[in-house]
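Participant: Sequence plus predicted model, see below.
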Amino acid sequence: MQAVYRIGGLPEGAPHASAAFHADHAAAIADRLADAPESLVIVFPRASYDHRGWRRAAIADLARAHAPVRVNGLVDGDPAAMARTLAFLEMAKGVTGQLLAVDGAAA
């Protein structure tokens, strides 16, 4: 079973967005992980390139901390491409700790 957690709007600046992610979403993500899904995909809204670093670090840290649950990040994009990517991640048993951008999203 794969769980999906969608992040709502975050501040534009990368440092503020990172702080908001950890302050506003960490508890809900921990709750999802406590249910022990096979996989959790965290869907981020599109953002500029400077968000990539903190997002990658957050996903990698969550994946290491919650193994064997697979944790990946996905940057929102075209709905059809998102559906295909979510289906791929559900079947890709060896993929964890990755941040994937769909439809050319910058971060």
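Facilitator: Perfect, thanks for sending it. Owing to the predicted nature of the structure, the values given are computational and were not obtained by experimental measurement.

Participant: Could you use CA atoms for every contact and neighbour count after this?
Facilitator: Will do.

Participant: All the helices of the chain, residue numbers only.
Facilitator: 14-34, 52-66, 79-91 (DSSP state H).

Participant: Just name the most buried of these.
Facilitator: Most buried of the helices of the chain by mean neighbour count (mean count of other CA atoms under 10 Å) is helix 52-66; its value is a mean of 17.

Participant: Report the inter-axis angle for that helix versus helix 14-34.
Facilitator: 20 degrees (axes from the mean of the first three to the mean of the last three CA atoms, to 10 degrees).

Participant: and the comparison structure, right after this:
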Amino acid sequence: MRDNAIVEVTGLPENPLDAAAKFHSEWVAKVRGYARSGDVVVIFQPADHTHHAWRLAAVQELARESVPYRVNGVEGDHMQDVSETLFYLQSADGVTGQLFTMR
């Protein structure tokens, strides 16, 4: 079983373009830092469908550059759902570059 570093992303704007810009300027370096030494799960607050594409692309690219470690994302604010996904990811060694949506 592997442990995951958890990065809870907060403070992103509602506009998807602005949110993507802020994520890349303020959060990517933090995720990369953790991903140099272990697996990372990025937790995003819920947002509408217009945010899904940029979030997925960011998680996928961070996962590619972090091999052999894994990077995955979770969208949600229901802690039980997020916790269950984190538990799953601890034992799912082959899962990386995924964005799980809890709705």
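Facilitator: Here it is on my side, so go on. This structure is a prediction, so every number in the text was calculated from the model and none was measured.

Participant: Next, format the helices of the first structure as CSV and append distance to residue 73 of the first structure.
Facilitator: Output for these, formatted as CSV (distance: least, CA to CA, whole Å):
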stretch, distance to residue 73 of the first structure
helix 14-34, 12
helix 52-66, 6
helix 79-91, 10
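
Participant: Residue 8 of the first structure is nearest to which of these?
Facilitator: Among these, helix 14-34 comes nearest to residue 8 of the first structure, with 9.5 Å by CA to CA.

Participant: The closest one packs against which elements?
Facilitator: Using 3 or more CA pairs under 8 Å, 6 or more residues apart in numbering; DSSP states H and E, the elements in contact with helix 14-34 of the first structure are helix 52-66.

Participant: So what touches the helix it packs on?
Facilitator: Contacts to helix 52-66 of the first structure, defined as CA atoms under 8 Å, 6 or more residues apart in numbering, come from residues 14, 18, 33, 69-73, 96-99, 106-107.
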